[in-house]
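> sharing a model that was predicted from the sequence below.
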Amino acid sequence: MKSREIVTRFKKSSASQGDQQDCVEVAHTADGGRAVRDSKDHAAGTQFHGPAEWAAFVAALKGGRFGR
């Protein structure tokens, strides 16, 4: 399934370095979406988000919908 084909390495945010313990890692998928997993527990599984879902999520983050 193309939407679940991971085509890049997982990356953790540079903001998650140091004392931060609750982190996620993100990788690109073949269809332009993203794969997301817990950086401390890879065995817990991976969530897959299509390109439109990911774009909406990023827009919401940039728009401040989740607070800070």
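Cool, got the structure.
> C-alpha from now on. contacts and neighbour counts both.
OK.
> was I right about Asp38 contacting Val24?
Yes: the pair Asp38 and Val24 qualifies as a contact (C-alpha atoms under 8 Å) at a distance of 4.6 Å.
> tell me who's in contact with the residue lying closest to His28 once chain neighbours are set aside.
Closest residue to His28 apart from its sequence neighbours, by C-alpha to C-alpha, 6 or more residues apart in numbering: Arg34 at 4.6 Å. Arg34 sits next to 26-28, 48-51, 54 when contact means C-alpha atoms under 8 Å, 6 or more residues apart in numbering.
> in addition, the following structure is provided for comparison:
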Amino acid sequence: MLQLLFAIAFSAAPLTLYVPPMRSLSLFVETVEIFLREAIHHTARAYPRIRLGYSRIISSIRRSRQP
């Protein structure tokens, strides 16, 4: 049982190098929140333009196929 405990402890020790400290993690989370907030804003502005462009393309294709 002691050998299993040591095996788990020493295999998990390198994983702690990949986990950032909490102060860096909170900065990362804050940056992600700001990025998502701005992305949602730009998507909301671009969506009507994308719909308009798509409908114009579809209508021109329909007009070109009519006899």
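Structure received. Predicted model, so just to flag it, every value in this text is computed and none were measured.
> TM-score for these two?
After superposition, the two chains reach a TM-score (TM-score structural alignment, normalised by the length of the second structure) of 0.28; 25 aligned residues with a C-alpha RMSD of 3.4 Å.
> between Asp38 and Val24 of the first structure, what contacts are shared?
With C-alpha under 8 Å, 6+ apart, Asp38 of the first structure and Val24 have no common neighbours.
> for the one helix or strand Tyr47 of the second structure maps to, the distance to its chain's centre please.
Element membership for Tyr47 of the second structure (DSSP states H and E) is helix 22-65. Chain-centre distance of helix 22-65 of the second structure: 12 Å, with C-alpha atoms, centre = their mean, to the nearest Å.
> what about Gln3 of the second structure, which SS state?
Put simply, Gln3 of the second structure is helix when judged by DSSP: H, G, I helix; E, B strand; the rest coil.
> tally of neighbours for it?
Using other C-alpha atoms under 10 Å, the number of residues around Gln3 of the second structure comes to 8.
> and it, how far from Ala12 of the second structure?
When distance is defined by C-alpha to C-alpha, to the nearest Å, Gln3 of the second structure is 14 Å away from Ala12 of the second structure.
> got it, and Arg51 of the second structure?
In this view, Arg51 of the second structure and Ala12 of the second structure are 50 Å apart by C-alpha to C-alpha.
> again, but for His42 of the second structure
Counting by C-alpha to C-alpha, the separation of His42 of the second structure from Ala12 of the second structure is 42 Å.
> then Phe6 of the second structure?
Taking C-alpha to C-alpha as the measure, Phe6 of the second structure falls 10 Å from Ala12 of the second structure.
> and Ile61 of the second structure, by the same measure?
60 Å.
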